[in-house]
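Chemist: sequence first, then the predicted structure:
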Amino acid sequence: MSPFPLAPARWMVLPAAVLAGAALGGGYGAVKTPQYAATSYVIVVPAEKSDPSAALGFAQAYGRVATDIAVTGDAQVWAGVPAATLRSDVQAATSPDAPMISITARSAKPSTAVSMADAVARALITDSSHVAANTGVRVVQFSRATKPVTPVSPSAALSALVGACGGGLLGGLGLLVRPKRAVRAEARHSRQATVPGPSTAAQPASEAV
């Protein structure tokens, strides 16, 4: 007898998992608040008689501490958001071959995202001017953030697609695991069924006629 008598019913798990994943993903995308991103750019320039190569190194350093400088400075006041929001929703990125820093802020409101990105950039510029005599470099504004018109968070349709893919993957893994368990269970049952009982073939010599 086949070890998978309910194979057609078992294969229905896959489309059901896909539909469930699509429903969950689409629902999440529909109720999640859209997020907008705005990016401000600053550039590190060397002062007169300073080594131009130092600008690249200081750009990497400023990029690492951008949110720390913003929190300890006036960026939270300029942006109108708490310090914790700047730490969690602002990211700075640097280029390995150019002394430029991109500051990207995310928010549910496009205008707030712009204010946060520009505020952190302004904090970097202000902080660099205070220590320019020691560092030999200063940070200047390269490009202010522009107001985003489309959200960067996934739409409901994209979330549904991702959910469907995830559900299909989980359903497929479930189908791969269950047959192996069924085979092992049937093999164990077969071994138990074929174990011989006590042998009665051998008789004591004294009982022979």
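Modeler: Great, that's in hand. Numbering: from 1, shown residues only.

Chemist: from now on I want contacts and neighbour counts done on CA atoms only, so please keep to that.
Modeler: Will do.

Chemist: longest helix anywhere in the chain?
Modeler: The longest helix of the chain (DSSP state H) is helix 156-193.

Chemist: what is the burial count for residue 35?
Modeler: Neighbours of residue 35 under the rule other CA atoms under 10 Å: 17.

Chemist: that one reaches residue 112, doesn't it?
Modeler: No: proximity of residue 35 to residue 112 does not meet the contact threshold set by CA atoms under 8 Å, at 10.8 Å.

Chemist: residues of the longest helix of the chain that come out buried?
Modeler: 156, 159-172, 174-175 (16 or more other CA atoms under 10 Å).

Chemist: so where do the helices sit in this structure?
Modeler: Using DSSP H, helices in the chain cover 7-11, 13-31, 53-64, 66-72, 75-79, 83-89, 110-130, 132-135, 156-193.

Chemist: turn these into a markdown table, including distance to residue 100.
Modeler: Formatted as a markdown table, the helices of the chain follow (distance: least, CA to CA, whole Å):
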| stretch | distance to residue 100 |
| --- | --- |
| helix 7-11 | 54 |
| helix 13-31 | 34 |
| helix 53-64 | 6 |
| helix 66-72 | 13 |
| helix 75-79 | 19 |
| helix 83-89 | 20 |
| helix 110-130 | 11 |
| helix 132-135 | 16 |
| helix 156-193 | 33 |
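
Chemist: sorry, back to before: what packs against the longest helix of the chain?
Modeler: Helices and strands touching helix 156-193, by 3 or more CA pairs under 8 Å, 6 or more residues apart in numbering; DSSP states H and E, are helix 13-31.

Chemist: the inter-axis angle of the longest strand along the chain versus helix 110-130?
Modeler: The strand that spans the most residues within the chain, counting by DSSP state E, is strand 36-46. Interaxial angle of strand 36-46 relative to helix 110-130 (axes from the mean of the first three to the mean of the last three CA atoms, to 10 degrees): 20 degrees.

Chemist: also this one, for the comparison:
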Amino acid sequence: MNQESGPTQHRRTGGAARAWSRRAVWLLPGAIALGSLSGLVYGVVKAPQYAATSYVVVVPAEKGDASAALGFAQAYGRVAMDVAVTGDAAVAARVPVATLRAGVQAATSPDAPMISFTARSEDPGRAVEMADAVARAVVTNSSLTQGSTGVKVLNFSRATKPTEPVSPSVAVSVLVGGCAGGLLGGLGLLVRPRREPDEPYAAVPGPAQAGAVQAGAVQAQSAPAQTAPAQAPVRKASSQKEPV
């Protein structure tokens, strides 16, 4: 199998990084524009939602304990939707049971024995009917069980017809969509290919060249060292004169 050398792989990686950098210039603005457009479409197409809230209060019965009212308020808040379905609240509100369960939320207070029922619907009048129907069902149920529970539920405040929607406006939808698009675009920039530094790579010898270099090194180690030729000693001239 052929393996790519270091310089070739470096050039391909660097080229991919540069190409990605050129495309990434438009990634973040494009993502923001696409998110804003999606928010605009959602704000225009999505129907506005209206909310209406009805309140009930839990009070002790004639021989009931006042301290038990708060605990029973928490209990009624948890089972309110089941009580409403059993008490034909969906029939009174003229909506299906699934719509009633999905459109009404019960909330309790930790400090007061009060329960709120908030209904959401595209029709303001329908939201009022759903909230009041659930509240009446809970009041009716408590009147049947007050002999054993020692508490009863009373209507505290009926729901009023809303005049303004509670769903986000078109401007808010565009802003949220733009922020979401910018977030996704920023995440896309984080996963771009990393550009390698422009450093030269040392050439790696092939198998044949490496074997030749190794053989030459072994031959150089086994060859005897060359010594310089010995020089003949120089005889000094005699300074004595011959007799006449």
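Modeler: Looks like it came in fine. This structure is a prediction, so every number in the text was calculated from the model and none was measured.

Chemist: could I get the TM-score for this pair?
Modeler: Once superposed, the chains reach a TM-score of 0.88 (TM-score structural alignment, normalised by the length of structure 1), with 203 aligned residues with a CA RMSD of 2.5 Å.

Chemist: helices and strands around the longest strand of structure 1, which ones?
Modeler: helix 53-64, strand 100-107, helix 110-130, strand 137-143.

Chemist: translate residue 17 of structure 1 into the numbering of structure 2.
Modeler: Counting by TM-score structural alignment, residue 17 of structure 1 corresponds to residue 31 in structure 2.

Chemist: for residue 172 of structure 1, same thing?
Modeler: For residue 172 of structure 1, the residue aligned by TM-score structural alignment is residue 186.

Chemist: state the distance from its match to residue 37 of structure 2.
Modeler: According to CA to CA, to the nearest Å, residue 186 of structure 2 stands 18 Å off from residue 37 of structure 2.

Chemist: do residue 12 of structure 2 as well
Modeler: 37 Å.

Chemist: before we move on, what about residue 45 of structure 2?
Modeler: Distance from residue 45 of structure 2 to residue 37 of structure 2, by CA to CA: 12 Å.

Chemist: looking at those two, which is more packed in?
Modeler: residue 37 (18 against 10).

Chemist: which residues does that one contact?
Modeler: 174, 177-178 (CA atoms under 8 Å, 6 or more residues apart in numbering).

Chemist: CSV for those, including distance to residue 56 of structure 2?
Modeler: Formatted as CSV, the contacts of residue 37 of structure 2 follow (distance: CA to CA, whole Å):
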residue, distance to residue 56 of structure 2
174, 38
177, 38
178, 41
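
Chemist: ok, the aligned partner of residue 54 of structure 1 in structure 2 - how many residues close by?
Modeler: Matched by TM-score structural alignment, residue 54 of structure 1 corresponds to residue 68 in structure 2. Counted with other CA under 10 Å, the neighbours of residue 68 of structure 2 add up to 16.

Chemist: ok, residue 68 of structure 2 to residue 97 of structure 2 distance?
Modeler: From residue 68 of structure 2 to residue 97 of structure 2 the distance is 31 Å (CA to CA).

Chemist: ok, now residue 109 of structure 2?
Modeler: Taken as CA to CA, the span from residue 109 of structure 2 to residue 97 of structure 2 is 26 Å.

Chemist: for those two, work out which one has more neighbours and name it.
Modeler: In this view residue 109 of structure 2 and residue 97 are compared by other CA under 10 Å, and residue 97 has more residues nearby, 17 against 13.

Chemist: map that one across to structure 1 for me.
Modeler: Per TM-score structural alignment, residue 97 of structure 2 is aligned with residue 83.

Chemist: now swap in residue 45 of structure 2 and tell me
Modeler: Aligned partner of residue 45 of structure 2 by TM-score structural alignment: residue 31.

Chemist: burial count for the nearest residue to residue 157 of structure 2 once chain neighbours are set aside?
Modeler: The shortest distance from residue 157 of structure 2 to any non-neighbouring residue, by CA to CA, 6 or more residues apart in numbering, is to residue 55 (5.0 Å). Using other CA under 10 Å, the number of residues around residue 55 of structure 2 comes to 21.

Chemist: so how far is residue 42 of structure 2 from the residue lying closest to the match of residue 17 of structure 1 once chain neighbours are set aside?
Modeler: Sequence neighbours aside, residue 181 is the residue nearest to residue 31 of structure 2 in space, at 4.7 Å (criterion: CA to CA, 6+ apart). As judged by CA to CA, residue 181 of structure 2 and residue 42 of structure 2 stand 14 Å apart.

Chemist: residue 195 of structure 2 now?
Modeler: From residue 195 of structure 2 to residue 42 of structure 2 the distance is 39 Å (CA to CA).

Chemist: now residue 143 of structure 2
Modeler: 45 Å.

Chemist: same question, residue 158 of structure 2
Modeler: Distance from residue 158 of structure 2 to residue 42 of structure 2, by CA to CA: 33 Å.

Chemist: repeat that for residue 93 of structure 2.
Modeler: 29 Å.

Chemist: now do residue 9 of structure 2
Modeler: Distance from residue 9 of structure 2 to residue 42 of structure 2, by CA to CA: 46 Å.
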